[in-house]
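What shape does this take:
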Amino acid sequence: MGVGSNQPLPPPIPHCIQAGPNRFTGIKHKKAVARHMKQVSKLFLTALMALTLAACGSLPRGAAIEKEVTQDATAPESDIAVYPVTRAFLPSIAQWPRTGEARHGWIGASRGSNAQVIRPGDRLDLLVWDSGDNSLLTTPAQQVANLSGIRVSESGTIFVPYVGNIRVSGRTPGSARSLLQRRLEAIVPSAQVQLAMTEGRGNSVDLVGGVSRPGNILMPDNNFTVLAAISAGGGVQNNLENPQVKLLRGSKIYATSVAELYENPHLDTRLIGGDKLIIEEDRRYFLSLGAAGREAQFPFNRDDVSALDALAIIGGVNDSRANPEGILILREYPASAISAGVRGPRRTRVVFTLDLTTSDGLFSARNFYIQSGDLVLATESPLTDTRTILGIVGSVFGLVNTAGNLGN
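This next block holds a predicted model:
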């Protein structure tokens, strides 16, 4: 309308309506600030909770920290001792008792006769030839007397008609034939003796297992060795881990590894009748736990397994979790190892610590040998807790951002 118009002006807009848009914007801003402060409070509480768990050692992790395992050794009444594995320490532990396995000696090789030797349980076949007309053993139509299957008694003798008991045990078949010939000549001057021997239990060994063809093996001579018996049994089974040889001789047990026999011919001992051979997998083992490549029980794959060998067998340690300065080997000694006059540890339960970040630690680990039953523990790095806290806080930040985006 023009200025001079007589039409009335529209009513003024109420103040509350005029301020409406700015007022609504302020309310929305205040609500956003409140939501943000609430989320920040949650973030603070979450971070505080994570820090509290870290202080209490309650954060989730797969293994202990080194100090958590070794701290008990400082208590006066503790039965735990801690020893860092260093070059200076290796000569001392080399004189400590071995644990976790029965120790059996071995018999060095010796030479025996290449001929057969008659033993109790063997069987002899005798043919006595006599062409005399008045022979006590033969007839004119049958000039040979066949005395077969004569068993050598436990006392080592055989019975021959008209001669009596003759001791033949310990003699070779040729020597026994000559003895019989002389004894018969006193009665039958024209007699000729032929002797053949069949080995019995006293001239055989038992291959109990671990070969392709286990069973009783007849010894062809008195120079029959362990490796010869294994060969006669078809060789060691291929699926055995570090196969061991156990020799049972009477009430005594001797043991070594097949690898030792292969490498050292002077250990290929001569067998005697009645020996029992058992070829079996190495029964020794060690365990791995913590931030290791694998947590499991592992058999020994060789006679001597060093700490570095053990770490390689378990697949190393976890690069993101493990503390290379805190590789622990836990071992328990018998009470006799800490007796007076015995070179050994101060306490029965021992923790050996390895530091793989130094050259001395690495070289020492190569010369420190694992014993059966040892536990290889890869401890967690202290940084793992920090990474866990950062991960929790980061997760919360992500939730906060997501919630903020949804609120907008």
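
drop to CA atoms for contacts and neighbour counts, all remaining ones
OK.

Quick check: which helices or strands does the helix or strand where residue 22 lies pack against?
Using DSSP states H and E, the element containing residue 22 is helix 20-56. Helix 20-56 sits against helix 383-407, with contacts defined as 3 or more C-alpha pairs under 8 Å, 6 or more residues apart in numbering; DSSP states H and E.

What lies in contact with the helix it packs on?
Contact partners of helix 383-407, identified using C-alpha atoms under 8 Å, 6 or more residues apart in numbering, comprise 36, 39, 43, 46-47, 50-51, 54, 59, 61, 320-321.

6 Å - rerun?
Residues outside helix 383-407 that contact it (C-alpha atoms under 6 Å, 6 or more residues apart in numbering) are 47, 50.

Which positions in it come out as buried?
Buried residues in helix 383-407, counted by 16 or more other C-alpha atoms under 10 Å: 384-385, 388-389, 392-393, 396-397, 400.

still on that earlier bit, to the chain's geometric centre, what's the distance from the helix holding residue 22?
Relative to its chain's centre, helix 20-56 lies at 57 Å (C-alpha atoms, centre = their mean, to the nearest Å).

next helix or strand past it?
Downstream of helix 20-56, the first helix or strand assigned by DSSP H and E is helix 66-70.

Show me what the helix or strand that that next one is followed by is packed against.
As assigned by DSSP H and E, the chain's next helix or strand after helix 66-70 is strand 80-84. Helices and strands touching strand 80-84, by 3 or more C-alpha pairs under 6 Å, 6 or more residues apart in numbering; DSSP states H and E, are strand 349-354.

I have a second one here; can you model it like the first so I can compare?
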Amino acid sequence: MSPPQSEPADYEIVDVDANAIQAMSLWRSPSLARSFGAGRLAPETTVSIGDVVSVSIWEASRDGLFGSGSSSDSGSSSETLPGQTVDRDGHIKVPYVGEISVVGKRPSQIAKTIEQGLTGKAIEPQVLVTLPQRTSASVVVVGDLTGAGRVNLNVKGDRLLEVIAQAGGIKAPPHETFVRVTRGKRSTTMQLSSVLARPDENIFMRPGDTVYVFRRPQTFTALGAVKSAGEMPIDRDDFTVAEAMGVSGGLIDSLADPSGVFIFRYEQAAVVRQIDPQSPYLNGNTVVPVIYRLNLKDPSGYFVARAFPIRVGDIVYVANAPGAEFTKFLRMAQTISTLVRSNAVVSTSD
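The predicted model follows:
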């Protein structure tokens, strides 16, 4: 497989051994935690446009501004204002206070602002602000689910898997299901099975997030001297060369060269750098075309085959044995000879 010396190779060639297997640990899948933060707490409850805000005001005397409302035996009075939907400008109106900005503020902050506005007008006012309807605190979940739509977030905070469950759950197996989270201008896609295996990836959702769940069959391509060539499924997370040989039917004994099992892949630069720090194909590239070469004639090659991972999109090629082409030629020659003899017999009988 070495290219001619006069022409530089456009790919890295790596003989698979223990060092190459160890370098595989540097491979990184996309990460929701790296994109959006794993250790962040659930988002605070703040007001957004479209939310309904309820304001209740208490005074220390029945003779205050809001004395016409309900009162208690202690002589205090209270008034609960009709719920107000936050307008496009982010404001609500409170009697004797006027128009106040509430977007992005916590209910306790809004209550303090109203109390300050009533100081000197009401008698020792105390204010409670609640959000009976938070239309803005929701996540849109779409895609390959049993249900889809808008999922309202709880005050305690909801994580990704909780939101997916509330939307009805998935239809496909986790290793074939992918989740794309979009927050603002940032979007990251991750395999659901990886989210299940790594709790840090089960991030908190924030109002306005979009979650797209879709199915992507996981396959590799088997070519060469294997019994079943073509596109083959990857049906588990830890899928190795050994499993790849199994699902493709194994090697054809009369044709295959066990010392020539090749895996073609665009490899992450961090992995290539670990294998060959001087590789000329790094040069700032994020991926490098690599051909991994595995020798199954060496008994240790079978242990390597059980440890070397197959990634989605890999091409696994098993080379023909040196004598395989000659065997093909003999078969072709025998076929041609048989046809010639058959034609000769027909001509003689005529």
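
if we can go back for a sec, so which bit of the second structure is the helix holding residue 22 of the first structure matched to?
Per TM-score structural alignment, helix 20-56 of the first structure has no counterpart in the second structure.

The equivalent of residue 177 of the second structure over in the first structure: what's its closest spatial neighbour, skipping adjacent residues?
Superposed on the first structure with TM-score structural alignment, residue 177 of the second structure falls opposite residue 243. Residue nearest to residue 243 of the first structure in three dimensions, not counting chain neighbours: residue 281, with 4.5 Å by C-alpha to C-alpha, 6 or more residues apart in numbering.

Repeat that for residue 187 of the second structure.
Here the residue nearest residue 187 of the second structure, using C-alpha to C-alpha, 6+ apart, is residue 181, at 5.6 Å.

Hmm, that neighbour is touching residue 214, no?
No. Counting by C-alpha atoms under 6 Å, residue 214 is not a contact partner of residue 181 of the second structure; they are 11.6 Å apart.

more crowded one of those two?
residue 181 (22 against 19; other C-alpha atoms under 10 Å).

Could you name the specific helix or strand carrying the more buried one?
Going by DSSP H and E, residue 181 of the second structure is in strand 177-183.

What helices and strands are in contact with that strand?
Here strand 177-183 of the second structure touches strand 186-191, strand 210-215, going by 3+ C-alpha pairs under 6 Å, 6+ apart.

Comparing the last one with the first structure, how large is the average distance?
On the superposed models, the aligned residues of the first structure are on average 2.0 Å from strand 210-215 of the second structure, with distances taken as mean C-alpha distance after the TM-score superposition for the first structure.

Now do that strand: distance to the chain's middle.
From the chain centre to the centre of strand 210-215 of the second structure is a distance of 9 Å (C-alpha atoms, centre = their mean).

can you tell me which residue in the first structure aligns to residue 243 of the second structure?
Under the alignment (TM-score structural alignment), residue 243 of the second structure pairs with residue 309 of the first structure.

List the buried residues for the helix or strand where its match lies?
Per DSSP H and E, residue 309 of the first structure falls inside helix 307-313. By 16+ other C-alpha under 10 Å, the buried positions in helix 307-313 of the first structure come out as 307-311, 313.

what packs against the very next helix or strand once past that helix?
With elements assigned by DSSP H and E, the helix or strand that comes after helix 307-313 of the first structure is strand 322-332. Where contact means 3+ C-alpha pairs under 6 Å, 6+ apart, strand 322-332 of the first structure is packed against strand 349-354, strand 375-380.

which one of these has the most crowded surroundings?
strand 375-380 (a mean of 26; mean count of other C-alpha atoms under 10 Å).

what's it aligned against in the second structure?
Using TM-score structural alignment, strand 375-380 of the first structure pairs with 315-320 in the second structure.

who touches the matching stretch?
So stretch 315-320 of the second structure is contacted by 221-225, 255-257, 260-264 (C-alpha under 6 Å, 6+ apart).

Kindly report the same for stretch 347-363 of the first structure.
Residues contacting stretch 347-363 of the first structure (C-alpha under 6 Å, 6+ apart): 79-85, 324-325, 327-333.

Adding distance to residue 122 of the first structure as columns, could you present the buried residues of helix 383-407 of the first structure in TSV?
Formatted as TSV, the buried residues of helix 383-407 of the first structure follow (distance: C-alpha to C-alpha, whole Å):
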residue	distance to residue 122 of the first structure
384	73
385	75
388	77
389	80
392	82
393	85
396	87
397	89
400	92
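
Out of the residues you listed, which comes closest to residue 195 of the first structure?
Among these, residue 384 lies closest to residue 195 of the first structure (C-alpha to C-alpha), at 82.8 Å.

For that closest one, give its distance to residue 43 of the first structure.
Counting by C-alpha to C-alpha, to the nearest Å, the gap between residue 384 of the first structure and residue 43 of the first structure amounts to 21 Å.

Now do residue 255 of the second structure against residue 322 of the second structure, distance only.
Taking C-alpha to C-alpha, one finds residue 255 of the second structure at 9 Å from residue 322 of the second structure.

shared neighbours of the two, anything?
If you check residue 255 of the second structure and residue 322 against C-alpha under 6 Å, 6+ apart, no residue is contacted by both.

So which of those two has more stuff around it?
Taking neighbours as other C-alpha under 10 Å, residue 255 of the second structure and residue 322 compare with residue 255 leading, 20 against 11.

Can you measure across stretch 169-178 of the first structure, start residue to end residue?
Separation of the first and last residues of stretch 169-178 of the first structure by C-alpha to C-alpha is 14 Å.

Can you list the buried residues in it?
By 16+ other C-alpha under 10 Å, the buried positions in stretch 169-178 of the first structure come out as 169, 171-173, 176-177.

tell me which of the residues you listed is nearest to residue 227 of the first structure?
Scanning those for proximity to residue 227 of the first structure, where the rule is C-alpha to C-alpha, the winner is residue 172, at 23.7 Å.

Surely the closest one touches residue 113?
No. Under the criterion of C-alpha under 6 Å, residue 172 of the first structure makes no contact with residue 113, lying 9.5 Å away.

between these two, what contacts are shared?
Among the neighbours of residue 172 of the first structure, none is also in contact with residue 113 (C-alpha under 6 Å, 6+ apart).

residues contacting residue 168 of the second structure?
By C-alpha under 6 Å, 6+ apart, the residues touching residue 168 of the second structure are 146-147.

any idea whether the counterpart of it in the first structure is helix, strand or coil?
Mapped onto the first structure by TM-score structural alignment, residue 168 of the second structure lines up with residue 234. Counting by DSSP: H, G, I helix; E, B strand; the rest coil, the backbone at residue 234 of the first structure sits in coil.

What separation do you get for residue 234 of the first structure and residue 222 of the first structure?
21 Å.
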